[in-house]
Every structure is written in C-alpha cells, then in structure tokens.
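Visitor: need a 3D model of the sequence below.
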Amino acid sequence: MTFRVIDTETCCLDAGVVEIASLDLSETGISNVMSDLVNPGRPIGLDAMAIHHITEEMVADKPRIARVIGRYQGSAYYVAHNAAFDGRMLPEMNGAWICTLKLARKLYPGIKYGNQYLRYALNLQVTPPAGLYPHRALYDFYVTAALLMKIQQDSGWSAEEMVAISNEATLLSSLKFGKYRGQPLAQIALQDPDYLHWLLANLRDLSADLRYSLNFYPNGADSAEQTHAASPAGE
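Guide: The predicted structure is shown next:
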C-alpha cells in the first residue's frame, strides 16, 4: 500500500499555493519525490513570507498550480499534517485524506502537535534535503512521513481506520485568534458565550473542528468540566 505524503505553502492562511511537494511512502520506503514552486497570481503576505521565506521573486516565472497539479494526482491516499488545510488548498485531489495531526492527537494525548514538536517529542528519524528548513513543503513532508510511520507502528491502524479518525470532529481546547486568542474555549464559554455564538454566526470559513467546538462549548457552559465523547485536543 502506498501513501502520498503531501504539503503546501501558501500566500496567506486561506489561499494561494506558492509551493507543493510530495513523496510516496510504502513498505519499501520513500519514492517518487516531487516538488514545485508555484506562481499564485497574487501577492504573498508578509506574515507568510516570514514563515516559509518564499518571495515573490522566487515564484515570478513559475507555473500556476493548474499546470503542475496533474502529476500529484492519482493516489488512493493523501497524507498531510492538518489535512483539512491542504485538502482545501488542493481540491483537485480525488483520494482519501489522512491527517497526521488528528491521528497524533488521538494517539499521543497531552502534548503539543506541531510537526517539529512531534519530530523531537517522538524522536522521529528524519533526513530532509540539505539546505532547506522547516516550513518549506519539500522539508516538512519528510517529517510528516516519519510521523506517519511512527503512528502506524504504535497504533496498528489500517489505512481505513486512519481515514475514519481523520474525518472525526475534534473538540479543540483553545481559540487561535480574536480577542480571546490562546484562551481555553471552556473558559470563554463560561465568561462570554455570546462571543462564541457571534463567531458561529458571522465567520463562514471556519474549519469543521472549530465549528464543532464552538457549537459544543456554549452548550456545556454550565459544566465546563463535563466529560464528552470527543476529548479536547491539546495545542
């Protein structure tokens, strides 16, 4: 069985691919490594540039995503760390998505779940290409591939089980933006439940996990410590 581990870098949080890279992972190891810089047809945000260091000059003469996406298609399984994001950036993919972020949250509770944090917390053996660095797609997918191998080893989950877990709604523990950024959702629900209702009513581009969490916490405001079938995910 082959998994296509894939990663993108973008102009901003919600659009404009500037880099795409993938590798195929199977029982025999890593193969079919591919990467492309992409002209997004729009400015690259400074916040994004400060993370991945891909400049507008680097992509000025590169093709648009529609010209290169075909060679990344054709896999039964795509793997990404936060697959909801990469899947939204790559709607042309027809395979099932596996999210190593959600798998790690379920398998390794109580830690942080950034790719680089997990690399060291789980002692992943990673040998990315020389001269690259974290937050470049051609670097990050090596970490994701090593994480997937570790998850398979520790869990014994089949591909179908990993897809099912990846599709489960995750109860998030804190808010990542806005006036309560970084604060526990349970606490916000107790102090200002109307704010969570306002987010639901006014923000359309919410992830499925965040929408699920915003719906849950106001309803649980009278008992923030109640047990729920979906355990809050650590940050």
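
Visitor: contacts and neighbour counts: CA atoms only from here.
Guide: Will do.

Visitor: so where do the helices sit in the protein?
Guide: Along the chain, the segments classed as helices by DSSP state H run 46-52, 56-59, 65-68, 83-89, 100-107, 115-121, 137-155, 159-166, 185-191, 193-202, 208-219.

Visitor: dump the ones you listed into CSV; add distance to T10 as well.
Guide: Putting the helices of the chain into CSV (distance: least, CA to CA, whole Å) gives the following:
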stretch, distance to T10
helix 46-52, 7
helix 56-59, 12
helix 65-68, 11
helix 83-89, 9
helix 100-107, 19
helix 115-121, 17
helix 137-155, 10
helix 159-166, 22
helix 185-191, 28
helix 193-202, 24
helix 208-219, 20
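
Visitor: which among these is found nearest to T2?
Guide: With CA to CA, the closest approach to T2 among the helices of the chain belongs to helix 159-166: 9.9 Å.

Visitor: starting at the chain centroid, how far to the closest one?
Guide: In this view, helix 159-166 has its centroid 15 Å away from the chain centroid, taken as CA atoms, centre = their mean, to the nearest Å.

Visitor: centre-most residue in the chain?
Guide: Against the mean C-alpha coordinate of the chain, by CA atoms, centre = their mean, the closest residue is N82 at 1.4 Å.

Visitor: who touches that one in this structure?
Guide: N82 sits next to 99-102 when contact means CA atoms under 8 Å, 6 or more residues apart in numbering.

Visitor: which of those residues lies closest to N115?
Guide: Once CA to CA is applied, the member of the contacts of N82 that ends up nearest N115 is L101, at 8.1 Å.

Visitor: could you give the number of residues near that closest one?
Guide: 21 (other CA atoms under 10 Å).

Visitor: state the distance from it to L147.
Guide: Between L101 and L147 the computed distance is 9 Å (CA to CA, to the nearest Å).

Visitor: quick one more, to check against the first:
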Amino acid sequence: MRQIFFDTETTGLAAEGGDRIIEIGCVEMINRQLTGNNLHLYVNPQRASHEDALRVHGLTEAFLSDKPLFAQIADQLLDFLAGAELVIHNAPFDIGFVNAEMKRLGRSPITDTVGSVRDTLLMARDLFPGKANSLDALCRRLEVDNSNRKLHGALLDAELLAEVFIRLTRGQDSLVMDDSGDSAQSAEFKLAALDLSSFALPILQASEAELLAHERVLGELDKASGGKRIWQAA
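Guide: From the prediction side, this is the model:
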C-alpha cells in the first residue's frame, strides 16, 4: 500500500476566508516502510500570514516572496499524490485548504485524485478518549522524539506523523530498518526444536554444613509461627 503522510502550513485558519497554503510536506511510505521519496514545497501565498500563524510556522512574507504560486506547483503535487492514501492529522483542515486552492484554479477536489484519506486525529480520539490528541501530545504519549520541533514545519510534521501512525497502528515500534534491510513484517524467526535428552545435567548435593544451616532457619520459622508451619507436616 502506498501512503502519503501529508501536512500544510497556512497564512491563517480560514481557507474560505482567503487564507492560503504556504508550505506542503509529503512523506511516502510503502508497505509500512519509508521510501525517502518525499515532496517538500514552499508556496507564495501573495499575502501576509496572520500574526498568530507566523508565530507558529515562522515563514515570513519576505521568505515566501520568490517561491512559486500554487498554480505553478499544482500538477507536481497532484502527480505525487495520485492514487495514494493520504494520512493527515485533522484531515478536514488540510483537505479544506487544498480544495480551496484547487477551486481557485477551476479544478476538481483533491479527493478525486487520491485513493482515500485517513484522519489520525479521529484514530487517536478513538484510542485515547478524553485525552489531548494533538501531534505533540501523541509524540509524548507514544515516545516519538519531537525535540527538533521548535516551529511547525510541514515536512517535519509529516515525518513525525509517520512515526506516530506506526505506533498508533501497533504494526511495529519504529520506521527504522535493520542493517539487513528486512522489514519488520518479514522478520519471522523459526527456532529448531532442541532435544534436551542428550544433555547430562549435574545434580548438586547440599553439604552437611548447608543442611544444618537450613534446619536452623526452619527451626526459627517454626518458632516464629508458633509451631504452625505446614510444609513439613507429617
């Protein structure tokens, strides 16, 4: 199965109110293994970010001024996502922004291009009802290292989400492959039956001093229990 862990950064929270996408991160996984075939795009939104959003992602209007418009990267994005399952944390937010951009271009919704969409926020709420289920909260709960997440970044967040997803679905503990390159799915070990009858096991006898010491301990236990020990009852 081909899955794309998908995240965006935006100028604000209102896709239908004119806020725009400024960064897209896509991390590819096939059969529960990262491929390294990722897509990372910055987009010129032709507007400034809201102050609160800027504090979250740190992508200034000056930095984005020479980046391509969404119209210029739309085909590249659609080609990369075609037929894949999108895995997104709080999917309605990111899908809403992508669809708003597609609508401006007179093109069909992103769901017409991808195979399906899976929302890890809904998965987490089912698994951890009543608890905080933000990406940061899940990283802490599932012991995914997010120490590099000083600011939100679409590619970094997509990479973290991939680790969180693996642990949420309990298929394996990590995306890291061993040195042989075998996936966790194929790592099955079969041990041959061992015939123990061929081994001569030594019998260790207690010495006289050890037997006397043992009897003294039993006597002390018998005294402490008021003569109620039952393991040597006749």
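
Visitor: got a TM-score for the two of them?
Guide: Scored against TM-score structural alignment, normalised by the length of the second structure, the superposed chains reach a TM-score of 0.60; 151 aligned residues with a CA RMSD of 1.9 Å.

Visitor: coming back round to it: could you dump the contacts of N82 of the first structure to CSV with distance to L171 of the first structure?
Guide: Shown next, in CSV, are the contacts of N82 of the first structure (distance: CA to CA, whole Å):
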residue, distance to L171 of the first structure
C99, 15
T100, 16
L101, 13
K102, 11
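
Visitor: closest to F141 of the first structure among these?
Guide: If you rank the contacts of N82 of the first structure by distance to F141 of the first structure using CA to CA, T100 comes first, at 11.0 Å.

Visitor: what does that closest one align to in the second structure?
Guide: Here T100 of the first structure is matched to T120 in the second structure, going by TM-score structural alignment.

Visitor: could you report the separation of its match from F5 of the second structure?
Guide: In terms of CA to CA, T120 of the second structure sits 10 Å off from F5 of the second structure.

Visitor: please work out which residues of the first structure line up with stretch 211-224 of the second structure.
Guide: Here stretch 211-224 of the second structure fails to align to any part of the first structure, judged by TM-score structural alignment.

Visitor: burial of R64 of the first structure, as a residue count?
Guide: Using other CA under 10 Å, R64 of the first structure is surrounded by 18 other residues.

Visitor: give the equivalent position in the second structure for the residue nearest to the centre of the first structure.
Guide: Aligned counterpart of N82 of the first structure in the second structure: N90 (TM-score structural alignment).

Visitor: on that earlier part again, give me the common contacts of T120 and F5 of the second structure.
Guide: Contact criterion CA under 8 Å, 6+ apart; residues shared by T120 of the second structure and F5: 87-88.

Visitor: I'd assumed V38 was in contact with R64 of the first structure.
Guide: Yes - using CA atoms under 8 Å, R64 of the first structure is in contact with V38, at 5.5 Å.

Visitor: for the match of T100 of the first structure, which non-adjacent residue is spatially closest?
Guide: Once flanking residues are discounted, T120 of the second structure sits nearest to H89: 4.9 Å by CA to CA, 6 or more residues apart in numbering.

Visitor: pretty sure that neighbour contacts V117?
Guide: No - using CA under 8 Å, H89 of the second structure makes no contact with V117, being 10.4 Å away.

Visitor: between these two, who's got more neighbours?
Guide: Taking other CA under 10 Å, H89 of the second structure and V117 do not tie; H89 has more neighbours (25 against 19).

Visitor: which residues does that one contact?
Guide: 7, 119-121, 135, 161.

Visitor: roughly how far apart are it and M1 of the second structure?
Guide: Noted for H89 of the second structure: a distance of 19 Å to M1 of the second structure, by CA to CA.

Visitor: what about the strands in the second structure?
Guide: For the second structure, the strands defined by DSSP state E cover 2-10, 21-30, 33-34, 39-42, 85-88, 116-119.

Visitor: pick the most buried one from those strands.
Guide: Among these, ranked by average contacts under mean count of other CA atoms under 10 Å, first place goes to strand 2-10 (a mean of 26).

Visitor: give me the contact list for that one.
Guide: If you take CA under 8 Å, 6+ apart as the criterion, strand 2-10 of the second structure is touched by 19-31, 49, 53, 57, 81, 84-89, 94, 152-155, 157-159, 161-162.

Visitor: name the nearest residue to the residue mapped onto E61 of the second structure from the first structure, ignoring sequence neighbours.
Guide: Matched by TM-score structural alignment, E61 of the second structure corresponds to E56 in the first structure. In this structure, E56 of the first structure finds its nearest non-sequential neighbour in I44, 6.5 Å apart by CA to CA, 6+ apart.

Visitor: what's the counterpart of the one you found in the second structure?
Guide: I44 of the first structure maps onto S49 in the second structure, by TM-score structural alignment.

Visitor: please apply the same query to H135 of the first structure.
Guide: Aligned counterpart of H135 of the first structure in the second structure: H152 (TM-score structural alignment).
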